[in-house]
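**Q** Have a look; sequence and predicted model below, questions after that.
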Amino acid sequence: MRHADRTVLVTGGGGGIGAAIVERYLDEGAAVAIVDFNAEVGERYVAALADRGHKVHFVAADVSDFAACERACASVEAALGPVDILVNNAGISPKHAGQPMPIHRMDPAEWRQVVGVNLHGAFNFSRLLTAGMIERGYGRIVSMSSVAGKAYLGDIVAAHYSTTKAALIGFTRHLAGELGPHGITVNALAPGRIATPMVRTVSEAANRGVVDITPLRRLGEPSEVADVCCYLTSPQASFVTGQVIDVAGGWLMT
């Protein structure tokens, strides 16, 4: 129960890696708030978790909208109290017939949407929650980057996704330096190919190609990313900050 009496906010927590992170924190005794765009899925998911006796709260919000994030934070803190741990997990990677859109054909609206969700979302919640963390002298932030933020994966993701994931690495390192004196650690995860619905939007051949060059010869599981996330916010990692941890089975070792 490493996270007993802690309040955690997970963006994009309604499915995939986010849902695995939510359940891991609940299993470790935390109260968890889920912020997700899909209200119907989120409310159904939270009802099921609450039926199992967990302390959980759901807010439907577009993480790219600062005002919506502000309302979400107010709702979470009214329901669960001050947020101790922020997991910036929300992210999108649009595909077109299973393929990423090349830059010379990309709709500017799609670029703005991906930057809004993947990068502005992390800023919005960090901006809104760090003042309270500073005041209390404690906080933990984990942002979801990707191996795509470190290497070229053009047959799998497009420029907007790689750009935002690389930016989150810089964001993480800056915040670690800025917030460290206030007792706040800030780290990032860089998953490889994890068996989620988003990964299944690309072709089976593309995923098989990744497996073939991954030393562990398989896709990762969402629970394996959740385990590392919870470690980074646990007492055991209290002297770890500014780090980007690959959870990729050895694929693209950097």
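**A** Now that the structure is in, tell me what you want to look at. Here the structure is a predicted model, which means the values were calculated and not measured.
**Q** Going by C-alpha atoms from here, please, whenever you check contacts or count neighbours.
**A** Noted.
**Q** need the helices for the protein, in chain order.
**A** 16-27, 39-51, 66-80, 108-115, 121-136, 159-179, 204-212, 222-232 (DSSP state H).
**Q** Mind checking those helices for the one nearest to residue 91?
**A** Of all the helices of the chain, it is helix 108-115 that lies closest to residue 91, at 7.6 Å by Cα to Cα.
**Q** now what about the closest one, what contacts it?
**A** Outside helix 108-115, the residues within contact range by Cα atoms under 8 Å, 6 or more residues apart in numbering are 91, 92, 93, 94, 160, 161, 164.
**Q** ok, second structure coming up, stack it against the first:
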Amino acid sequence: MDRMKDKVCVVTGGGRGIGESIVKKFAEEGAKIVFALDMNQEILSQLQNQLGENVRGYLLDVTDRPAIEEFVRKVKEEFGRIDVLVNNAGITKDALIGKMQEEDWDKVIGVNLKGVFNMTQFVSNLMLENGKGSIVNISSIVGERGNVGQTNYAASKGGVISMTYTWAKEFARKGANIRVNAVAPGFIKTPMTEKIPEKVLESIKSKITLGRMGEPEEVANAVLFLASEEASYVTGHILDVNGGTVL
């Protein structure tokens, strides 16, 4: 397949879990280059060796604005454009509101919300220069419905949804063909959910209409659709990928 044919793609948090699946999917679909951004060089090196020449690992912290600016400059010099940005990087620091440390609030908001703002601000400038692009933000069912013990995570993912709506309006104002959408996964089998106790997981599964947790590739398929020209008339949309957890 070639739904990403010749596209220059950037995926944050691209080293593992959902991000890794997105990177693989884009590479399989003929992307010219997929930049997998992550904080773990070892994981990135393994991914690059596994997937080959059109995947490039790049060590980047989405809270480091000068580093993001430098990265975008380098990509512009080499390729002249960024066609697709997937804002996937995210962390959790869970606690009930009464016990949540301010530091843990700040860390989650810094990566999950401001990190998306940082990446989009710099990448969208390049997209606007070229008059086109597709941005896909990874939100969460928690950003839509909340979840006990996840005040910081829920706030950050809810904010991502609000920014998605705002940017879809902003970037189209002057006629640029820049689409902005989001995917809101439910409970997906990733390193992040591996930390959840089995008893809790069984309770979660009982509330999912399809009776199981999702696979990272199932989220990647949704991202691929929104990023590709197949979704050329889709912008400002939040696509739920949750197995019918909320109906």
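**A** That came through fine. Owing to the predicted nature of the structure, the values given are computational and were not obtained by experimental measurement.
**Q** Buried subset of the contacts of helix 108-115 of structure 1, written for PyMOL?
**A** Of the contacts of helix 108-115 of structure 1, the buried ones can be selected in PyMOL as follows, counting by 16 or more other Cα atoms under 10 Å:
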select buried, resi 91+92+93+94+160+161+164
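**Q** Please tell me I have it right and residue 177 of structure 1 contacts residue 242.
**A** Yes. Using Cα atoms under 8 Å, residue 177 of structure 1 makes contact with residue 242 at a distance of 7.3 Å.
**Q** Looking at these two, which one has more neighbours?
**A** residue 242 (20 against 15; other Cα atoms under 10 Å).
**Q** Aligned to the more buried one, what sits in structure 2?
**A** When structure 2 is aligned by TM-score structural alignment, residue 242 of structure 1 is paired with residue 236.
**Q** and its match, how far is that from residue 64 of structure 2?
**A** 27 Å (Cα to Cα, to the nearest Å).
**Q** still on that earlier bit, and residue 3 of structure 1, which of the helices of structure 1 is closest to it?
**A** helix 16-27 (6.9 Å).
**Q** Give me the mean deviation of the closest one from structure 2.
**A** Compared with structure 2 after fitting, helix 16-27 of structure 1 has a mean deviation of 0.3 Å; criterion: mean Cα distance after the TM-score superposition for structure 1.
**Q** Run through who's touching that helix.
**A** 1, 3, 8, 10-13, 31-32, 34, 54-55, 89-90, 196-198, 222-223, 225-227, 229-230.
**Q** to the chain's geometric centre, what's the distance from that helix?
**A** 11 Å (Cα atoms, centre = their mean, to the nearest Å).
**Q** Could you tell me the angle between that helix and helix 222-232?
**A** Using axes from the mean of the first three to the mean of the last three Cα atoms, to 10 degrees, one finds that helix 16-27 of structure 1 and helix 222-232 are set 50 degrees apart in direction.
**Q** between helix 16-27 of structure 1 and helix 39-51, how many degrees?
**A** Using the same axes, to 10 degrees, helix 16-27 of structure 1 lies at 20 degrees relative to helix 39-51.
**Q** Pull out the buried residues from helix 16-27 of structure 1.
**A** For helix 16-27 of structure 1, by 16+ other Cα under 10 Å, it's 16, 17, 18, 19, 20, 21, 22, 23, 24, 25, 26.
**Q** what do you get for stretch 65-82 of structure 2?
**A** Here stretch 65-82 of structure 2 shows 65, 68, 71, 72, 73, 75, 80, 81, 82 as buried, counting by 16+ other Cα under 10 Å.
**Q** and these, which two are the farthest apart?
**A** 65 and 80 (20.3 Å).
**Q** any idea how far the residue nearest the centre of structure 2 is from residue 242 of structure 2?
**A** Per Cα atoms, centre = their mean, the C-alpha nearest to the average position across structure 2 is that of residue 88, at 2.1 Å. Per Cα to Cα, residue 88 of structure 2 is found 16 Å from residue 242 of structure 2.
**Q** How about residue 207 of structure 2?
**A** 11 Å.
**Q** out of these two, which sits in the more crowded spot?
**A** Neighbour count, other Cα under 10 Å: between residue 207 of structure 2 and residue 242, residue 242 has more, with 24 against 14.
**Q** who's in contact with the more buried one?
**A** 141, 184, 185, 186, 187, 208, 214.
**Q** hang on, the earlier thing: who wins for proximity to residue 101 of structure 1 among the helices of structure 1?
**A** The nearest among those, by Cα to Cα, is helix 159-179 at 8.2 Å.
**Q** Check which residues of the closest one are buried.
**A** Result for helix 159-179 of structure 1 [16+ other Cα under 10 Å]: buried residues 159-169, 171-173, 175-176, 179.
**Q** what range in structure 2 does that helix sit on?
**A** Residue span in structure 2 matched to helix 159-179 of structure 1, by TM-score structural alignment: 151-171.
**Q** swap in stretch 201-211 of structure 1?
**A** Using TM-score structural alignment, stretch 201-211 of structure 1 pairs with 195-205 in structure 2.
**Q** which other residues reach the matching stretch?
**A** 211, 212, 213.
**Q** Off-centre distance for that stretch?
**A** The answer for stretch 195-205 of structure 2 is 24 Å, by Cα atoms, centre = their mean.
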